[in-house]
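Chemist: Below is the sequence, then the predicted model.
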Amino acid sequence: MTKPAILTVDDDPMVSAAISRDLRRRYGDDYLVVKATSGDQALAALTKLALRNQPIAMIATDQRMPGMTGIELLERAREQAPTAKYLLLTAYADTDVAIRAINDIGLDYYLLKPWDPPEDQLFPVIDDLLGDWRHANREHTSDVRVVGHRWSDRAHDIKTFLARNHVPYSWYDVDRDAEAQRLQDLADATDADLPLVLVPDGDTLRAPSAVDLASALGLRTRAQQPLYDVCIVGGGPAGLAAAVYAASEGLSTVIVEREAPGGQAGLSAAIENYLGFPRGLTGSDLAQRAVAQASRFGAEMVLARSVVGVESRGPVHAVLLEGSGEIEARALIVATGVSYRSLDVDGLADFTGRGVFYGATASEATQCQDEEVYIVGAANSAGQAALNLARFAKRVVLLVRGEALENSMSRYLIDKIAKVKNIEIRCRTEVVGCRGDGHLEGLTLADRASGRVEEVQAGWLFVFVGASPRTEWLGQSVLRDDKGFVVTGPELIGQDRWQLPRPPYALETSVPGVFAAGDVRLDSMKRVASAVGEGAMSVYLVHRYLATV
């Protein structure tokens, strides 16, 4: 197969030779390293590579070059290498220019010269960039194949599960693709069997459950030990951070996640205000990195299993799993986060997964090619979804109940949205009705100020409203407020539910040894960074608790 190319550009012959040499030594087995000594030469090389249909994985260019700067080159290269990673090699004096280029041209990273030794200064950065590129540009020769109807809610669930668990797949629509019909005939499958999931070197799955699908893909669905030091319920940022810190500090650790790592944050197309990532990163990327980190330290992850209850058995807490099975641990961290609230519109629930979606993954975005999309919501998650969907959709309409986005959305997102021509913002507007035959086909919109009602055609509605905690499984033993958020720490003082002579630890619930971290906790900040911080803090408190029992 054709090797992806890495293009290096530097007008200094010695520097050009050095970086090409270093990259060939490290990456030459998997990538074609091409060097250029000017912007014009680099553009000519890109043209030649494009004619060969050779993918460009990365362009690493010097900034200060006569005739054409590195940033000018990268801006012009976007047409021929739209998916390439952009690395700017620059001097300290040009860092302000490089930071501006992150927003202006989508620069992925800038690196100060010199980069010696490359093992410490250069290769770790390029490893990350190429890893991200490979993840986003996988070959599809041995992917999982999913065959089904476009407007099937079960097919949507399966595609979402695969995407969020970083399993590459190819989608075949039986209503549009001849190949999909051929695969259905080969499997001798009826419509009742759809969606089909064809797994390489495995049996054909017919409308599989999440557990069956996970098992077929080799994902772990059962715990390996009878007892753990700590069990973490929920694999969002708080749960993953807790797993990293617990496992790295020698605690036997298991995470139970009913869907996929990342939680609600995992659906984000871009997290741009997370410390240490000036270019931003996707929620999926953050989750993937965190899972790899937790696994490296020895944490187990049990996927596709819902927790339905918890029991305290002396010094041990037992987490009860749906269907059958349980996990026992000496301490429990509740990090189940929140989910988007359902939109209260008559008949809308019938279209969930059939044109109406809560949250949005990259797979939905690509399926909206050249179509009109409506989004309900005004917080950062809605703004990020609008920007992501606008890359594919003909028009994106953001429906906002309030007077203005400024009341609920970060300024940097508002500024970005204002620059995108195919995003329309409609304030004081809400969805009051829907229609469709088997899938969503239209919406009724109402102006909250005038009461004027309008009918619009719509096949796609994405909902980002409010947050409901996932805590019903805790039963009556763990104190929660009237909305279901878990009460912790000082808020328990004075409550008759706390029975020990010592005060509860900061993130401890009304049950000693059971802690809550992240969005599920009452009065949490609802930010990724704070969830990560609480996940780490909960492990510190688990250590203190375990030392007393």
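Modeler: Structure's in. What do you need? Residues are numbered from 1 along each chain as shown.

Chemist: Please count neighbours and contacts with C-alpha atoms only from this point.
Modeler: Will do.

Chemist: Work out for me the element Val397 sits within.
Modeler: Following DSSP states H and E, one finds Val397 within strand 395-400.

Chemist: got another, please set it beside the one above:
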Amino acid sequence: MPGSEHQPRLPAILTVDDDPAVSRAVARDLRRHYGERYRIIRAESGADAVEALKELKLRGDTVAVLVADYRMPQMSGIEFLEQAMEFFPLARRVLLTAYADTHAAIDAINVVDLDHYLLKPWDPPEEKLYPVIDGLLEEWRAVGDRGMPYTKVIGHRYNDRSWEVRQFLARNEYSFRSVNADEPKGRQLLEAAGLDDSQLPVVITEKGEKLVAPTDGELATLLGLSTSPSLEMYDLAVIGGGPAGLAAAVYGASEGLKTVLIEKSSTGGQAGRSSKIENYLGFPFGISGAELTTSARRQAEKFGAEVITTQEAGRLKTGGVGAAHSIVLNDDTTIGARAVILATGVDYRQLRITGCWDDPDDPACNYIGRGVYYGASVSDNSECAGEDVYIVGGANSAGQAAMFMSQTAKTVTMLIRGPSLEAGMSQYLVDRVKRTENIIVRTCTEVIDTVADGDRLTSLVLSDRQTGETETVSCDRMCCFIGATPRTDWLEEAGIARDDHDFILSGPDVSKVSGWMLDRPPHHLETSVPGVFVAGDVRSDSAKRVAAAVGEGSMAVMLVHRYLAET
């Protein structure tokens, strides 16, 4: 078109269907709703669509969404999407299927990491098409096809604070690119900022602002997160921002309670570190932990809950029956609440071997953040590109991390003390792990020692629990998922009853211990202190599943209402 070089280069939405009538209908509906912001391109065969993508790539254009029909001659929709990933790997992928072909969409999850499938016909598009495409476009815009996002994190591969900064930003779904200071790009950015590698990590914002070795509070301010409560007294204080705490904040605020949620780092808890949660109700194609929990935080804030990050509850002072409780934060701020929900979750248990735990007798020998990690260790899977990664543990969180890192790692080896994966992992995940060529599963194996070069991990010493034989293996990164330690040590002063493993007792279990002060029995999720409730993984005998935590968080709010009505 004459003068087209002067037109703005809109990102494209490409649709391909071999049925001309359907092809025109898809393009018509998309153009009607998105035509002013996106270029709508249609093709009537997979081959034509691939050629269109090649041309777009050569021109430097971007593609936001790909919509492909499943049943096409010569090249199926899945085959097309698989080829399309080579040109535009960040484009969101949608498969059009008839009802009888929904099995194809399930297969496509494993082949092309499908984002959504749509059943034909989708009338009315306002209900069945546009909400899906709107969500995918929002996800795409958060990443786009930019070579370098505006915000850069300059750090060192084996600097533990650099790793913590990347994790904080990633878990809050803040778009950035990590650059190592010893790479040409990193040295160039440091020189331009007038800094050197003794000041790492450095965050350079899209406005050119420099944050040198930023604290979590400074990062929270960058992200626009609240770091201090606005009130002295609340109806409900939720301690902990994992799925249970977020659910409690959503339901508390939506039902009219003045609600505050206190989280010491970033919302999400252990679930927020998961690369993909695939067995949570309502998300057939899975959802990342960060995406799920960030959406939940926004939902809580929409209803009026205050979400305070980078603050830790240091002490809980319980009031009498019907009296307010006091929470003392780590900056000595004190807030009051008529009711409290404890949703502090758990930490991964540390390996008690050299360099893998906070050893008070040898504090200098610590490789945590320098090759040893607890939970997921990467903010994006490119961080472990070409590495030999070892994952200790065999539960779902370990399997999800293995699948995520296997996309770029040279090898991912799962070390399991027991005889099989099936004992602790959901079957759908077991099947995916076994199908992935570069994931190796070693059963009846444990880590007994580490080898380091300077201050970073280089090798592991493994032991076969059946034969007793040992072996030293090269390791670039070890991620541990070996059980849970509850975050309850700060509750000593409050006198809240706990079990032998320090998980919080509640409901009927409280009746078995002394100290209950009321004639009525404790509510189901109520602790030994009236008006203080517990939800999620920190509760004794909890299910340790995201869905269970969300259910307990919402149920706890219902019980809070009962308690407040009684007092």
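Modeler: Done, it's in. Given the structure is predicted, the values throughout are model-derived calculations rather than measurements.

Chemist: ok so, going back, what range does the helix or strand following the strand holding Val397 of structure 1 cover in structure 2?
Modeler: Where DSSP H and E defines the elements, the next helix or strand beyond strand 395-400 of structure 1 is helix 411-418. Counting by TM-score structural alignment, helix 411-418 of structure 1 falls onto residues 427-434 of structure 2.

Chemist: Go through the matching stretch and flag the buried ones.
Modeler: For stretch 427-434 of structure 2, burial by neighbour count (16 or more other CA atoms under 10 Å) applies to 429-430, 433.

Chemist: Redo the residues you listed as TSV? Include distance to Asp197 of structure 2.
Modeler: Listed next are the buried residues of stretch 427-434 of structure 2 as TSV, based on distance: CA to CA, whole Å:
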residue	distance to Asp197 of structure 2
Leu429	41
Val430	43
Val433	39
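
Chemist: Would you mind giving the residues in structure 2 matched to the strand holding Val397 of structure 1?
Modeler: Counting by TM-score structural alignment, strand 395-400 of structure 1 corresponds to residues 411-416.

Chemist: likewise stretch 296-308 of structure 1?
Modeler: Across structure 2, the stretch matching stretch 296-308 of structure 1 (TM-score structural alignment) is residues 302-314.

Chemist: Do me a favour and get the end-to-end distance for the matching stretch?
Modeler: 27 Å (CA to CA, to the nearest Å).

Chemist: List the buried residues in it.
Modeler: Using 16+ other CA under 10 Å as the burial criterion, the residues of stretch 302-314 of structure 2 that qualify are 303-313.

Chemist: quick check: longest strand of structure 1.
Modeler: For structure 1, the longest strand by residue count, based on DSSP state E, is strand 326-334.

Chemist: List of residues touching that one?
Modeler: When contacts are defined by CA atoms under 8 Å, 6 or more residues apart in numbering, strand 326-334 of structure 1 is touched by residues 223, 226-234, 239, 315-321, 513-517, 520, 538, 542, 546.

Chemist: Okay, and which of the residues you listed map to strands?
Modeler: 227-233, 316-321, 514-516.

Chemist: Those: which two are farthest apart?
Modeler: For these, the maximum inter-member distance is 20.1 Å, found between Leu227 and Ala516 (CA to CA).

Chemist: The two: which is more packed in?
Modeler: Ala516 (30 against 18; other CA atoms under 10 Å).
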